[in-house]
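Enquirer: Give me coordinates for this.
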Amino acid sequence: MVNYNLESNEAILIQSTGVLCEGGGIMTAYTDELILSNINIIHISKGIFGNAKGVKKYPLSQVKIINGEAQAIMGKSSNGMPDLQIYFVNGQLAFQFQSSGKKEIMGL
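Expert: Predicted structure coming up:
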């Protein structure tokens, strides 16, 4: 796991390794980390050899809420694998999980 400095009022709820952020480019692999805290969704982009390439934070306050439901759902990627689709006020993200994708998504 890459060191991530939590805010003073932030706690990690769930973290997953072996994650692929869809739309990451041609040479993407299941090398990233995804962390859900009580404040943010944190995506840690990693290279093939495990070196951190970048950390992006997405505030939970920016996730779309429709009829009281957060718009984070299990969908299917272009290759037919289950993915986690998160819809934000200004865009969307999709993540695939290397092992037991459906089980990991349902656990979030």
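Enquirer: Only C-alpha atoms from now on, for both contacts and neighbour counts.
Expert: Will do.
Enquirer: How many neighbouring residues does residue 101 have?
Expert: 18 (other C-alpha atoms under 10 Å).
Enquirer: Quick check: it vs residue 65, distance?
Expert: 24 Å (C-alpha to C-alpha, to the nearest Å).
Enquirer: Check residue 41 too.
Expert: 15 Å.
Enquirer: can you check residue 94 too?
Expert: 17 Å.
Enquirer: Just the helices from the chain, written as ranges.
Expert: 101-107 (DSSP state H).
Enquirer: helices or strands next to the strand ranked longest in it in the packing?
Expert: Longest strand of the chain, by residue count under DSSP state E: strand 12-21. Using 3 or more C-alpha pairs under 8 Å, 6 or more residues apart in numbering; DSSP states H and E, the elements in contact with strand 12-21 are strand 32-37, strand 91-97.
Enquirer: most tightly surrounded among those?
Expert: Highest mean neighbour count of those: strand 32-37, a mean of 21 (counted as mean count of other C-alpha atoms under 10 Å).
Enquirer: returning to what we had before: which of residue 41 and residue 65 has more residues huddled nearby?
Expert: In this view residue 41 and residue 65 are compared by other C-alpha under 10 Å, and residue 41 has more residues nearby, 20 against 14.
Enquirer: compare with the first, here's sequence two:
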Amino acid sequence: MLRNAINTHDKQYFNDDNWIINQTRFPNKAYSLKQTDIYKQLTAIREFRNRIVHHESIRFNATRTIDTEYAKERYELTLTYIEYMGFDSASVLRMVEKPYSTLKVIDSMK
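Expert: Next comes the predicted model:
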């Protein structure tokens, strides 16, 4: 019953006959990606976001040496999930500062 109510609610947002397919949160995800993989990756993105919001350093690795690979990987993962949701990541983030130039400066401090 709840499922039918959700379907009825969602149908109003989709005009095509395949509206049930469009309910998928990640319509463009890789077919082989499992729910547990999605959960782990979204958790990694959330934890990265929390580090940024709480002003924690993202320039060090676990051994406390300067390493921006963690930040680069998480940013790329975020871009991937924007694409999985069916959006163009470049247009979604066009007004957002890109981290590449900052990360390049940090890498030069090694």
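Enquirer: TM-score of the superposition?
Expert: After superposition, the two chains reach a TM-score of 0.25 (TM-score structural alignment, normalised by the length of the first structure), with 48 aligned residues with a C-alpha RMSD of 4.9 Å.
Enquirer: For the helices and strands packed on strand 12-21 of the first structure, could you give me TSV that also reports distance to residue 16 of the first structure?
Expert: Shown next, in TSV, are those (distance: least, C-alpha to C-alpha, whole Å):
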stretch	distance to residue 16 of the first structure
strand 32-37	5
strand 91-97	8
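Enquirer: Am I right that residue 37 of the second structure is in a strand?
Expert: No. With DSSP: H, G, I helix; E, B strand; the rest coil as the criterion, residue 37 of the second structure is located in helix rather than a strand.
Enquirer: number of nearby residues for it?
Expert: Neighbours of residue 37 of the second structure (other C-alpha under 10 Å): 11.
Enquirer: Can you name the residues that contact residue 44 of the second structure?
Expert: Going by C-alpha atoms under 8 Å, 6 or more residues apart in numbering, residue 44 of the second structure touches residue 74.
Enquirer: Does it belong to a helix, a strand or coil?
Expert: Local secondary structure at residue 44 of the second structure is given as helix here, using three-state DSSP.
Enquirer: What separation do you get for it and residue 74 of the second structure?
Expert: 7 Å.
Enquirer: ditto for residue 102 of the second structure
Expert: Distance from residue 102 of the second structure to residue 74 of the second structure, by C-alpha to C-alpha: 15 Å.
Enquirer: Those two: which is more packed in?
Expert: Neighbour count, other C-alpha under 10 Å: between residue 102 of the second structure and residue 74, residue 74 has more, with 19 against 11.
Enquirer: what about the more buried one, distance to residue 103 of the second structure?
Expert: 13 Å.
Enquirer: Residue 38 of the second structure now?
Expert: Counting by C-alpha to C-alpha, the gap from residue 38 of the second structure to residue 103 of the second structure is 26 Å.
Enquirer: Pick out whichever of these two has more residues nearby.
Expert: residue 103 (17 against 14).
Enquirer: so which strand or helix has that one?
Expert: In this assignment (DSSP states H and E), residue 103 of the second structure forms part of helix 100-107.
Enquirer: Residue 13 of the first structure and residue 37 touch, don't they?
Expert: Yes. Assessed by C-alpha atoms under 8 Å, residue 13 of the first structure is found in contact with residue 37 at 5.1 Å.
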